[in-house]
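Participant: coordinates for the following, if possible.
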Amino acid sequence: DSTTTSTALASGQTRRLCDFEVLLVEAEIMISRGEAEIAYLRERVYEI
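Facilitator: Model prediction:
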């Protein structure tokens, strides 16, 4: 019936949102790691 269909659609949307949030978190981790590496490289350059 229509109720199960709408529920399935809603759960599918939330699953897609969760995947998107996971991607965002992974991107944030990569960016913060990159910033840490850049800061480290800057320190090395200033030491030379």
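Participant: from here on, just use CA atoms for contacts and neighbour counts.
Facilitator: Fine.
Participant: return the distance of the helix or strand that contains residue 10 from the chain's centre.
Facilitator: For residue 10, the element it lies in under DSSP states H and E is helix 2-47. Put simply, helix 2-47 sits 0 Å off its chain's centre (C-alpha atoms, centre = their mean, to the nearest Å).
Participant: count the residues that sit near residue 20.
Facilitator: Neighbour count of residue 20, defined by other C-alpha atoms under 10 Å: 12.
Participant: quick one: it and residue 14, what's the gap?
Facilitator: 10 Å (C-alpha to C-alpha, to the nearest Å).
Participant: could you do residue 43 as well?
Facilitator: 43 Å.
Participant: sequence B follows; please return its structure for comparison with A:
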Amino acid sequence: MNEFIETELNEEELEDTNGGLVAVIGASLVLMSGAALAYIYSKNRRR
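Facilitator: Predicted coordinates for the structure are as follows:
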């Protein structure tokens, strides 16, 4: 699937796609770490 997409796009479009992927992955990492911190915080408060 990815190979097909890469062959269809030109280089400029590929760079835009990669930038979007980096942004999505970065945002999800921030959300995951935020959720993990909130979980740890609430777990420690209960004790």
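Participant: on contacts alone, who are the packing partners of the helix holding residue 10 of structure 1?
Facilitator: Packing partners of helix 2-47 of structure 1 (3 or more C-alpha pairs under 8 Å, 6 or more residues apart in numbering; DSSP states H and E): none among the helices and strands.
Participant: which position in structure 1 pairs with residue 3 of structure 2?
Facilitator: Using TM-score structural alignment as the criterion, residue 3 of structure 2 maps onto no position in structure 1.
Participant: any idea which element residue 3 of structure 2 lies in?
Facilitator: Counting by DSSP H and E, residue 3 of structure 2 is found in helix 2-8.
Participant: which residues sit against that helix?
Facilitator: By C-alpha atoms under 8 Å, 6 or more residues apart in numbering, the surrounding residues in contact with helix 2-8 of structure 2 are residue 14.
Participant: 10 Å instead, please
Facilitator: 13, 14, 17 (C-alpha atoms under 10 Å, 6 or more residues apart in numbering).
Participant: over to stretch 34-44 of structure 2?
Facilitator: With C-alpha under 10 Å, 6+ apart, stretch 34-44 of structure 2 has contacts from 28, 29, 30, 31, 32, 33.
Participant: and residue 33 of structure 2, how far from residue 13 of structure 2?
Facilitator: Residue 33 of structure 2 is 30 Å from residue 13 of structure 2, by C-alpha to C-alpha.
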